[in-house]
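Novice: Build the 3D model from these lines:
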Amino acid sequence: MLFENIRFLDTTLRDGEQTPGVALTTEDKVSIAQKLDELGIDIIEAGSAITSEGERESIKAITAENINAEICSYCRIKNSDVDYALECDVDSIHLVVPVSDLHITAKLKKDRDEVRQIASEVTEYAKDHGLIVELSGEDASRADHEFLKSLYSDGISAGADRLCYCDTVGMLIPEKTREIFSDMSSSLDAPLSVHCHDDFGLAVANSVAAINAGARECHMTVNGIGERAGNTSLEEVIMILEWLYNYDTGIKLEELYKTSRTVSRLTGLPVSANKALVGENAFTHEAGIHVHGLLANTSTYEPLKPETIGRERKIVMGKHAGKSSLKLALKELGLEVDESQLDEILSRVKVLADKGKRVSDADIQSIAETVLEIYREPKVKLEELTVVSGNTVTPTASTKLNVNGQDIVEAGVGNGPVDAAIQGVRKAISGVADIQLQEYHVDAITGGTDALVEVLVKLSKDGKIITSRGARTDIIMASVEAVLNGINYLLDE
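Specialist: Sure thing, here's the model as predicted:
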């Protein structure tokens, strides 16, 4: 077998939380730890016990949970760090030793021999206190290779259970990674793990290369979060091993997307739309030719079924979409339309797309529901609408409606252009029915200044109250459309 007994250490709660602007509460950390354990992660680096009392409380809260994973704390090469970790009742420590000459001299103000001695002493101290020790070389990719091996050898003699090679600033390339890990995994008598950063976008590639060359553990974070450009992406490594190398990781794949969303929500870090596997667009299709292929066989334009990682396929509408795309999208929304309604929905979608907007599921549903209302043979139709508004002008709307085949022109004034337009509509139909506006609500359901807006209104007539909606890129037109939809509904009663 290419890989054997690979273990996974998740450092979302330690390295991931070092992302600028992220500060997780104890409750957040416990929630993420529980999700990682449910996922099947072997080791959870719950934090760094030396950081603060609050950090220690969070780690203690995690260790108090009924979690199957090994719980780990980050430690510097100081006995005091180990003592704080012991206070938190963790199973193991990630004992990090600066190993490049740059870090040894500039950060520690020591020499190589001193660092080797201290690392061994702290390792022995932690082992004497019953901890599992993963001895980690910080900035290993810029360290002297032979010195690093000697430090690791000393660590093994002192009782280190595992060794970790850290590419702290993302300087490795896959070819060099294979060379390093082939040598170290064959010459050191302890399991070797890999910890990569993504400064050059190679964290995942280097991690997979290391596993390929003998590493038996991989450090990762959910969504690849972490300081600077982030860490190795957990979901990408897992699915590369599972799908491309056919290796059973033991991870519950169907929980990957839920875990990604949980971490994104609790950290406040949005996932890029085009991120592999968990990004919004990963299983989203627009182009008509792609959708046609998907209808024949989903494998035509998908490397794996979205359900594999707990996702769903999405069909979105845009300028490249056709009727087949729209039919499929409407079917998924549980909406049935006839040919004329389909044409009208597609026409509106194209108009919106030509404005540079991507049409979401919410847009389709709102547009479709609006069109379905329109095609109930409306008794009241909008023929013309002119609105005048400004700093020195009272908002005024001139409205021309066709009511039961008769054109009616009215003007309305209001507190703003939307209010004026609605008042104009109400006045125009006043001879037919007394319609009262009970509530008005507007939402932007896409971003940007040219957002598609959805207007919800609650209207009443003779004690009958209904809600209706309108959706346009123009808030005035969306409002009038919502009111007219409601009026037509009430007149049909």
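
Novice: Please count neighbours and contacts with C-alpha atoms only from this point.
Specialist: Will do.

Novice: Count the residues that sit near I180.
Specialist: Using other CA atoms under 10 Å, I180 has 18 neighbouring residues.

Novice: Assign it to helix, strand or coil.
Specialist: helix (DSSP: H, G, I helix; E, B strand; the rest coil).

Novice: Once you drop chain neighbours, what's closest to the residue nearest to the spatial centre of the chain?
Specialist: Among the residues of the chain, the smallest C-alpha distance to the mean C-alpha position (CA atoms, centre = their mean) belongs to V271, namely 3.4 Å. Once flanking residues are discounted, V271 sits nearest to G279: 6.0 Å by CA to CA, 6 or more residues apart in numbering.

Novice: Was I right to think that neighbour contacts R261?
Specialist: No: because the distance of 9.8 Å does not satisfy CA atoms under 8 Å, G279 is recorded as not touching R261.

Novice: residues in contact with the residue nearest to the centre of the chain?
Specialist: Taking CA atoms under 8 Å, 6 or more residues apart in numbering as the definition of contact, the neighbours of V271 are 223, 264, 278-280.

Novice: Let's see that with 10 Å instead.
Specialist: Listed by CA atoms under 10 Å, 6 or more residues apart in numbering, the contact partners of V271 are 223-225, 260-261, 263-265, 278-280.

Novice: hmm, back to that, isn't the residue nearest to V271 up against L256?
Specialist: No: G279 lies out of contact with L256 (CA atoms under 10 Å); the separation is 11.9 Å.

Novice: These two: who's more crowded?
Specialist: Looking at G279 and L256 with other CA under 10 Å, you find the greater number of neighbours at L256, namely 27 against 18.

Novice: Which helix or strand contains that one?
Specialist: L256 is part of helix 256-267, with elements assigned from DSSP states H and E.

Novice: which residues do G279 and L256 both contact?
Specialist: N223.

Novice: re the thing from before, distance from the chain centre to the helix holding L256, please.
Specialist: Helix 256-267 has its C-alpha centroid displaced from the chain centroid by 6 Å (CA atoms, centre = their mean, to the nearest Å).

Novice: Please give the structure of this sequence too, so both can be compared:
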Amino acid sequence: MENRPVKMNPHTNLLQLEEHMYHLVDVDKPNVFRNLFPYDEVPKIAFNNRIVPLNMPDEIWITDTTFRDGQQSRAPYSTEQIVTMFDYLHRLGGPKGIVRQSEFFLYSKKDRDAVYKCMERGYKFPEVTSWIRASKKDFELVKDLGMKETGILVSCSDYHIFYKMKMTRSEAMNHYLGVVRECLETGVSPRCHLEDITRSDIYGFVIPFCLELMKLMEEYQIPVKIRACDTMGYGVNFSGAVIPRSVQGIIYGMMTHGGVPSELLEWHGHNDFYKAVTNSTTAWLYGACSVNCSLFGIGERTGNTPLEAMVFEYAQLKGTLDGMDTTVITELAEYFENEIGYRVPSRTPFVGRNFNVTRAGIHADGLLKNEEIYNIFDTEKFLNRPVLVAVSNTSGLAGIAHWINTYYKLKDERQVDKNSELVQMVKVWVDEEYESGRVTVLTDDELIAVIEDSCRKLNVTL
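Specialist: Model prediction:
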């Protein structure tokens, strides 16, 4: 005890005794936490009421896996598409580079061509990083491309160590440390992807492994990053929940007992239980500087943490966008739909076609009086998406007036209200549609045709 360092924690202004005393626990049989993960039942969230402190880093940022994990669940992007999206990510991240890195596969010529073209852009951010197989040949490829960092898969749960790799914990750790050492020998910084961390033995394997990785970092004087991968989306952010499901418990343990500094710690979440965004935010709040995301959450199974969601989480936590250009998010959604052929589900926050569209007549009336009543923020300013009212049998005169003003961008004295002759004429047509048995919302094209016809009859222009 007397030889362990006592350090001042700048976030709490308290002296803290670092306890690096966790050793690998080798086991004969895998610990798969059957009490928490009974395969023939829904997983259980258990509590032991052990609370860890908030520990928000001074600086937080986002990393992107659109071209790696994001490509594992869809047809591969073309080189041109990757470069275009990379340009968008650069604009979105702003001058401070809040979108800090973007990771790429290096397996195919197409992937490598995309890497070359993105690196030729000369952007400081996002930094181009890679994901490779753990082999000397691939390490050399990373070095030849001029990359400073690469991701390496180091699965950490007994599910993977015993069932997939057919190893013991000590065999797996020694194998991983050998691979990481090979990477460091080439002068490349390894980013260790601790796959399936939310089903792993945190203090029996993960923290002892982190301690050994930190020793290698000290030996080679090259950063060794740790990516905590919630591969199956089991992580929870509930105060007092037990590890390995507790996000804050994992982050606290890796920092306080594993010796991993905030700037080298990253969270990678999946959305199997609808918790990807809240878990990523929790990782920030409890000490990880970085969260790993993909555009629109596209990724394995239910997907990754949506990058656009974390842009707005950042702004809410920091009180500023720090120069991020959020209008790029809308441009990206349009690019995905028009050029890639991927349509974001219509109710997806920030990017879905209907995310700020209301159908209820009473809501439409409120929007017409003051859009703040039913809109989350100034969506026209931040996303180039003015709030809209879908016209149906419940929209009423107010909804039709709002649709016309928004669609035709009518301002000030040019705006129409629910007493307008034009609005009332359109309302007659709408009522006739639904009285004849229609049940669907009216399309933009239908409304445009009726409005233009009504304008001709009334001899007015918009």
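
Novice: The residue nearest to the centre of structure 1 corresponds to which position in structure 2?
Specialist: In structure 2, V271 of structure 1 lines up with V344, judged by TM-score structural alignment.

Novice: quick one: what helix or strand has its match in it?
Specialist: Counting by DSSP H and E, there is no helix or strand that carries V344 of structure 2.

Novice: between G279 and R261 of structure 1, what contacts are shared?
Specialist: Listed as contacting both G279 of structure 1 and R261 by CA under 10 Å, 6+ apart are 223, 270-271.

Novice: just those now: which is nearest I422 of structure 1?
Specialist: Sorting the shared contacts of G279 and R261 of structure 1 by distance to I422 of structure 1 puts P270 at the head of the list, at 38.1 Å, by CA to CA.

Novice: number of nearby residues for that closest one?
Specialist: If we define neighbours as other CA under 10 Å, then P270 of structure 1 has 13 of them.

Novice: same thing with L163 of structure 1?
Specialist: Using other CA under 10 Å, L163 of structure 1 is surrounded by 29 other residues.

Novice: what about the strands in the stretch 351-462 of structure 2?
Specialist: Assigned strands in the stretch 351-462 of structure 2, in chain order: 357-358, 388-389 (criterion: DSSP state E, counting those that start in this stretch).

Novice: In structure 1, which residues correspond to the last one?
Specialist: Aligned by TM-score structural alignment, strand 388-389 of structure 2 corresponds to residues 314-315 of structure 1.

Novice: residues making contact with that stretch?
Specialist: Here stretch 314-315 of structure 1 makes contact (CA under 10 Å, 6+ apart) with 280-288, 291, 306, 321, 325-330, 332, 359-361.

Novice: Buried residues, the longest helix along structure 2. List them.
Specialist: Criterion DSSP state H: the longest helix present in structure 2 is helix 169-185. Of the residues in helix 169-185 of structure 2, 169-170, 172-173, 176-177, 179-184 count as buried by neighbour count, 16 or more other CA atoms under 10 Å.

Novice: Just put the residues you listed in CSV and tack on distance to Q81 of structure 2.
Specialist: Below are the buried residues of helix 169-185 of structure 2 laid out as CSV (distance: CA to CA, whole Å):
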residue, distance to Q81 of structure 2
R169, 41
S170, 43
A172, 38
M173, 38
Y176, 34
L177, 36
V179, 33
V180, 32
R181, 35
E182, 33
C183, 30
L184, 32
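
Novice: Identify, from the residues you listed, the entry nearest to M85 of structure 2.
Specialist: Nearest to M85 of structure 2 among these: C183, at 29.0 Å, using CA to CA.

Novice: residues touching the aligned partner of the closest one in structure 1, list them.
Specialist: For C183 of structure 2, the aligned position in structure 1 is A126, judged by TM-score structural alignment. Residues counted as contacts of A126 of structure 1 (CA under 10 Å, 6+ apart) are 79, 81-83, 85-86, 92-93, 95, 132-133, 158-160.

Novice: before we move on, what about E120 of structure 2?
Specialist: For E120 of structure 2, the residues meeting the contact criterion (CA under 10 Å, 6+ apart) are A114.

Novice: I'd like to know how far the counterpart of it in structure 1 sits from S58 of structure 1.
Specialist: E120 of structure 2 is assigned A64 in structure 1 as its aligned equivalent, the criterion being TM-score structural alignment. Using CA to CA, to the nearest Å, A64 of structure 1 is found at 10 Å from S58 of structure 1.

Novice: Quick check: neighbours shared by the two?
Specialist: Overlap between the contact sets of A64 of structure 1 and S58, as judged by CA under 10 Å, 6+ apart, is given by 30, 88.

Novice: pretty sure T281 of structure 2 is touching P306, no?
Specialist: No: contact between T281 of structure 2 and P306 fails when scored by CA under 10 Å: they sit 11.7 Å apart.

Novice: Same drill for the two, tell me which one is more crowded.
Specialist: Each of T281 of structure 2 and P306 has its neighbours counted (other CA under 10 Å); P306 has more, 24 against 21.

Novice: mean shift between the longest helix of structure 2 and structure 1?
Specialist: After superposition onto structure 1, the mean distance of helix 169-185 of structure 2 to its aligned counterpart is 2.5 Å, using mean CA distance after the TM-score superposition for structure 1.

Novice: what angle separates the very next helix or strand once past that helix from helix 169-185?
Specialist: Next helix or strand after helix 169-185 of structure 2 toward the C-terminus (DSSP H and E): strand 189-194. Relative orientation of strand 189-194 of structure 2 versus helix 169-185 (axes from the mean of the first three to the mean of the last three CA atoms, to 10 degrees): 160 degrees.
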